[in-house]
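# fold the following, please.
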Amino acid sequence: MAVLVACRSVWQAFRVQSVGRENACRLAATFSCSGPHVLSSRVLPCLRLSSRGAVTRHYSSDSKDDLRVRYLDGEDSGIVVVGINRPKAKNAISKNLVKMMFEAVEDIKTNNKVRSVILCSLVPGIFCAGADLKERAKMHQSEVGPFVSKARALITELGNLPVPTIAAIDGAALGGGLEMALACDIRISSNTAKMGLVETKLAIIPGAGGTQRLPRVIGVSLAKELIFAARVVNGTEAHQMGLVSHSVEQNNSGDAAYLRALELAREINPQGPIAIRMAKLAINQGIEVSVGSSSHACVAFKVIPTKDRLEGLAAFKEKRRPHYKGE
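The predicted model follows:
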């Protein structure tokens, strides 16, 4: 009971608004506070409870809070939640956020126990507003090019993570924010979320893969229309055109897409982790090569000598749930 109360408080602290009893109960298992959660060398402790069993988190302007990473435990072990937390800047992509996200991606990439990643926002009503143009305006001309290259490299690295990545879009995802979501394998949005590659309004073009990824997701002609017109669509429209896999009705706590993403991550979690990684690699390579490509076949053969494959066969024979270890 103490764990449930504590975790309810953590979520309230993240969202800076009251969470209904039903939503709090659903989220309690997600943000388990039975131990510290580690991001690189930093330990992020759970928030303390007040005498009434609740806390209100005032968003900090401290740059160390720009990104919050949670490695879930218990039955959700293997799920990593990466939460962007720049409320005053609408989660805009800054130099510090890029640095912190690079660290988080590197940690995830080298951790074989990670099975899926949820990228979300901890700021109600916003996913990511794109580049931090206020910070950009203060940069020396010589700094702009290297920063843009690093931001582009970050989104590429996000797309290259070996495990499934899910973008939970509960608010506006514009410009580089949508490009970040497009780099994820699956996108889930609330019906009220807003999405668009709006760079042409500023006389520039999407520079972090949007011109390549959006056409592959929704088709060339429609992608051109959205980019040329700098059009913004809502979650329902995004689902109709295939930009997001699911569009869910937003709830009172503003985290409906996150909750649906968590459900999906829990569906993925019990499956063979090596098989999932190889399936992602095979799919990503497969859209670039012919069906009978030898490189595609080589990926498929990598799962044959694994212990997990033998466990799967044994579990099927014994009519029980398999227990995969990623070996």
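# from here on, contacts and neighbour counts on C-alpha atoms
Noted.
# from residue 172, how far out is residue 242?
Plainly put, residue 242 is 17 Å away from residue 172 if you go by CA to CA, to the nearest Å.
# I meant to write residue 278 there.
For residue 278, the distance to residue 172 (CA to CA) stands at 32 Å.
# which residue of the two possesses the greater neighbour count?
Counted by other CA atoms under 10 Å, residue 278 and residue 172 do not tie: residue 172 has more neighbours, with 27 against 20.
# now the second one, please; I'll put the structures next to each other:
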Amino acid sequence: MMREFNTLEVAVEENIAVITINRPKFLNALNTEVLRELAEAADIIDADSSIRAVILTGSGEKAFVAGADIVEMQNKNVLEGREFSSLGNKAFSKIENLKIPVIAAVNGFALGGGCELTMACDIRIASNKAKFGQPEIGLGIMPGFGGSQRLPRLVGKGIAKEILFTGEIINAERAYEIGLVNRIVDATELLVEAKKIAQTIASKSPLGVSFTKKAVNEGTNLDLERAVSLEVELFGSLFSTKDQKEGMSAFLEKRQAAFKGE
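Below is the predicted model:
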């Protein structure tokens, strides 16, 4: 059962969860409460085997997440700064490591912590009005929620360093060009498109999807030999599942598979 949150709206439609960060007056800025609630929502979703995909978006038309809350950060000392960074990284790691795919539906500004949050998701769909960037350098700090690590892994070191060192804000087209987003859609179609992708994923084998996500997330941090060994292990494990039997039987019988995640 999903509880009520102060800074999030969480709705489950059939087997898809939609998380909306709901601080529109503050452009959905990430403060301690938002980060704690995101972590809690991730834990609740992870424990619910009926949910097969997640969509993460922001409320209002202006921002997905415009960044971390500067009012809260301004007077932090060294220890408090590290604690805030650790809190954000723990929350984003929970999202990144959910067994099911997470789709970021980026409806506006995704800056600083907002851009970092999109990068913790598996798939990024951008509105044509979306803007991305890591402008922390202009505040005398640096990315603290994984941006210095996930951005180079997504777009390569050279482009990542340019974005990180200049604090430049880029539009959706540039984000697509460098591989930061998967596709761009009209703002009015953003959630529709995200839900289509989520529904497609939800129709597939939950175990197959989960094991594939694990293979990609863990394998990209290994050398190729160990990564392939991980794939071999996960691939073989799926042959003990009912999903594998159902999927292959359905294919041979020319019918739609009915996967149960077993």
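# please state their TM-score.
Aligned and superposed, the two chains score 0.94 in TM-score terms (TM-score structural alignment, normalised by the length of structure 2); 260 aligned residues with a CA RMSD of 1.6 Å.
# so the most centrally placed residue in structure 2, which state does it fall into?
What sits nearest the mean C-alpha location of structure 2, by CA atoms, centre = their mean, is residue 121, with 1.5 Å. What DSSP: H, G, I helix; E, B strand; the rest coil gives for residue 121 of structure 2 is coil.
# what does it correspond to in structure 1?
Using TM-score structural alignment as the criterion, residue 121 of structure 2 maps onto residue 184 of structure 1.
# got the contact list for its match?
Residue 184 of structure 1 makes contacts with 158-159, 164-167, as judged by CA atoms under 8 Å, 6 or more residues apart in numbering.
# count of neighbours near the closest residue to it other than its chain neighbours?
Excluding its sequence neighbours, the residue lying closest to residue 184 of structure 1 (CA to CA, 6 or more residues apart in numbering) is residue 165, at 5.1 Å. A count of nearby residues for residue 165 of structure 1, using other CA under 10 Å, gives 26.
# residues contacting whichever residue in structure 2 pairs up with residue 165 of structure 1?
Using TM-score structural alignment, the equivalent of residue 165 of structure 1 in structure 2 is residue 102. By CA under 8 Å, 6+ apart, the contact set of residue 102 of structure 2 is 53-56, 95-96, 121-123.
# counterpart of residue 90 of structure 2 over in structure 1?
Matched by TM-score structural alignment, residue 90 of structure 2 corresponds to residue 153 in structure 1.
# which parts of structure 1 are strands?
37-39, 42-44, 67-71, 79-84, 116-121, 126-128, 165-169, 172-174, 186-190, 194-196, 233-234, 246-248 (DSSP state E).
# would JSON lines of the ones you listed with distance to residue 262 of structure 1 be doable?
Listed next are the strands of structure 1 as JSON lines, based on distance: least, CA to CA, whole Å:
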{"stretch": "strand 37-39", "distance to residue 262 of structure 1": "18"}
{"stretch": "strand 42-44", "distance to residue 262 of structure 1": "21"}
{"stretch": "strand 67-71", "distance to residue 262 of structure 1": "13"}
{"stretch": "strand 79-84", "distance to residue 262 of structure 1": "9"}
{"stretch": "strand 116-121", "distance to residue 262 of structure 1": "7"}
{"stretch": "strand 126-128", "distance to residue 262 of structure 1": "16"}
{"stretch": "strand 165-169", "distance to residue 262 of structure 1": "9"}
{"stretch": "strand 172-174", "distance to residue 262 of structure 1": "19"}
{"stretch": "strand 186-190", "distance to residue 262 of structure 1": "10"}
{"stretch": "strand 194-196", "distance to residue 262 of structure 1": "21"}
{"stretch": "strand 233-234", "distance to residue 262 of structure 1": "21"}
{"stretch": "strand 246-248", "distance to residue 262 of structure 1": "13"}
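# okay, those, which one's buried deepest?
Compared across the strands of structure 1, strand 126-128 shows the largest average neighbour count, a mean of 31 (mean count of other CA atoms under 10 Å).
# in structure 2, which residues correspond to that one?
The aligned range for strand 126-128 of structure 1 in structure 2 is 63-65, by TM-score structural alignment.
# what residues does the matching stretch touch?
Taking CA under 8 Å, 6+ apart as the rule, stretch 63-65 of structure 2 contacts 21, 24, 27-30, 57-58, 105-111, 113-115, 130.
# could you redo the last one with a cut-off of 6 Å?
Residues outside stretch 63-65 of structure 2 that contact it (CA atoms under 6 Å, 6 or more residues apart in numbering): 27-29, 57-58, 106-110, 114.
# for those residues, give me a markdown table that also has distance to residue 47 of structure 2.
Converted to a markdown table, these look like this (distance: CA to CA, whole Å):
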| residue | distance to residue 47 of structure 2 |
| --- | --- |
| 27 | 30 |
| 28 | 26 |
| 29 | 27 |
| 57 | 21 |
| 58 | 23 |
| 106 | 26 |
| 107 | 28 |
| 108 | 30 |
| 109 | 31 |
| 110 | 28 |
| 114 | 25 |
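# can you tell me the number of residues neighbouring residue 50 of structure 2?
Neighbours of residue 50 of structure 2 (other CA under 10 Å): 17.
# how about the contacts made by the equivalent of it over in structure 1?
Matched by TM-score structural alignment, residue 50 of structure 2 corresponds to residue 113 in structure 1. Counting by CA under 6 Å, 6+ apart, residue 113 of structure 1 touches residue 78.
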